[in-house]
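> next input, structure requested:
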Amino acid sequence: MIQALSRHQNWAKVAPWLAMLTTVLLFLAYQPTQVMFWALVNIPLYLYHQTEEHLYPGGFKDYMNQVVYRLPAGQEKLTDVKVFWINILFVWVAFSVFGLLSVSNIGFGLLIVIFSLMNCATHIIEGIKRRRWNPGLVMASIQTVVSIYAAWFITAHGLTHGLWWWMGTVIFSALAHLVLFKFVMAND
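Just a heads-up that it's a prediction; the model follows:
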């Protein structure tokens, strides 16, 4: 089943539908004047981001393999299976868990925001470095602006022990990205 879902990023066909559903649910459950709205706003945004990366226009896996890793056609460091696990575990599962935990402590919402900002930064830096579009860059640019505001809003409206949460979320997000990159770079 994993092979079928991962092949040609079949899982990504669900991303735009989940993005629209979570956008509607977010606006039904919360108002932009509420801190939970900003804690959870990156869940639908990240799903739109995944849509750009892997479905339309897509091509993230090929971009990484051919442009970033400079592998010849047919060779892959980033495979369909790795793309599947990265996006399902690190985004769909982790964001769901941290979204639920945000109900008990808004700091977990900050974690979603900071993780998203770090991912967005990789796309923006890559775009500047190579002076070209990369799959995910448009949404990363939008997400960055929204996430900066969300981080400010969460910090200013209800985050207790802000310094500790900021340090913890930055460290956690950096480590998660290091694990991600290590996973991608590992040989099969």
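
> every contact and neighbour count from this point should use C-alpha atoms.
OK.

> from Gly168, how far off is the residue sitting furthest away from the middle of the chain?
Going by CA atoms, centre = their mean, the residue of the chain most distant from its centre is Pro72, 27.6 Å out. Taking CA to CA, to the nearest Å as the measure, Pro72 falls 40 Å from Gly168.

> ok, Leu71 next?
36 Å.

> hmm, the residue farthest from the centre of the chain is touching Tyr63, no?
No. Using CA atoms under 8 Å as the test, Pro72 is too far from Tyr63 to be in contact (11.8 Å).

> and for comparison, fold this next one:
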Amino acid sequence: MKWLYENWFKSTIFLAIYVLIFLFLFLFQTNFSLFLIWLQFVIYLVHQFEEYVLPGGFLEFLNKELLGSAESDFPADKKFSFWINIPIIFVGYPVSAILSGYIDLSIGIWTAYFSIINAMSHVGMFLKHKYNPGFFISLFLNIPVGIYTIYYFVSQNLISLNSHIIGLIIGLLVQGFVMMLGFKVLKPTIKDN
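Presented below is the predicted three-dimensional model:
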């Protein structure tokens, strides 16, 4: 597991390119709404690439700037990062997209809402701390593509209003969970250390 903790994020750009090629080959012209759901996954992989690889440094930013730690790798470390990102992004996004294709399109809309909500937190951090790893992809991809996806789904009447509300609530809950882990679970450990 240690190797995965140290290296999972290095796969993000390659996986993003690979999935994007398949999306354009097999979904772009045949099922544009499903393409948009899958695109949330691709964009989030690129977002993670900015956070952890180029320029990287999100964990140090989180620890020092947001949590107030003197250490760059405490309390949030690569193991913590792995267990936050893998279930939500590497599992939750593609499983939701697969279920959107096979069961109901509405299952994946939460990914667009979460992408926007999470990206807005990066914009908020920028206002206080200036650049933070993940900011540029948030501003130029997560937010506009997320908004366009929701707009497209609304304008084409693809899913019900209730499905949008549920998607928004799920997006808020996931973001709330991530923030709760940071500020209610990790931050208190700094005082105990």
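
> what lines up with the residue farthest from the centre of structure 1 in structure 2?
In structure 2, the residue paired with Pro72 of structure 1 according to TM-score structural alignment is Ala70.

> show me the contacts for its match.
For Ala70 of structure 2, the contact set (CA atoms under 8 Å, 6 or more residues apart in numbering) comprises Asn63, Lys64.

> try it again at 7 Å.
Lys64 (CA atoms under 7 Å, 6 or more residues apart in numbering).

> again, but for the one 4 residues further on
Contact criterion CA under 7 Å, 6+ apart gives Asn63 as the residues in contact with Phe74 of structure 2.

> do that again at 8 Å, thanks
Asn63, Ile190.

> which secondary structure state does it sit in?
coil (DSSP: H, G, I helix; E, B strand; the rest coil).

> number of nearby residues for Tyr152 of structure 2?
For Tyr152 of structure 2, the tally of surrounding residues (other CA atoms under 10 Å) stands at 15.

> try the one 5 residues further on
A count of neighbours around Asn157 of structure 2, defined by other CA under 10 Å, yields 10.

> helix/strand/coil for it?
coil.

> which of the three states applies to Asn132 of structure 2?
coil.

> tell me which residue of structure 1 matches up with it.
So, by TM-score structural alignment, Asn132 of structure 2 is matched to Asn134.

> any idea which element the nearest residue to that match once chain neighbours are set aside lies in?
Spatial nearest neighbour of Asn134 of structure 1, chain neighbours left out: Gly127 (6.3 Å); criterion: CA to CA, 6 or more residues apart in numbering. Using DSSP states H and E, Gly127 of structure 1 sits within helix 107-130.

> just how off-centre is that helix within its chain?
Relative to its parent chain, helix 107-130 of structure 1 has a centroid offset of 8 Å by CA atoms, centre = their mean, to the nearest Å.

> before we move on, the earlier item: how deep is the residue nearest to Asn134 of structure 1 tucked in, by neighbour count?
16.

> please list all residues in contact with it.
Per CA under 8 Å, 6+ apart, neighbours of Gly127 of structure 1: Trp133, Asn134, Leu137.

> separation between the last one and Leu21 of structure 1?
When you say that, I think you mean Leu137 of structure 1. Note on Leu137 of structure 1: its distance to Leu21 of structure 1, by CA to CA, is 23 Å.

> neighbour count for the two, which is higher?
Between Leu137 of structure 1 and Leu21, counted using other CA under 10 Å, Leu137 has the larger neighbour count: 22 against 12.

> how near is that one to Leu101 of structure 1?
Counting by CA to CA, the gap from Leu137 of structure 1 to Leu101 of structure 1 is 29 Å.

> could you pull out the strands in structure 2 for me?
Along structure 2, no segments are classed as strands by DSSP state E.

> state the distance from the residue nearest to the spatial centre of it to Tyr93 of structure 2.
For structure 2, the residue whose C-alpha lies nearest the mean C-alpha position (CA atoms, centre = their mean) is Tyr44; its distance is 4.7 Å. Distance, Tyr44 of structure 2 to Tyr93 of structure 2, by CA to CA: 9 Å.
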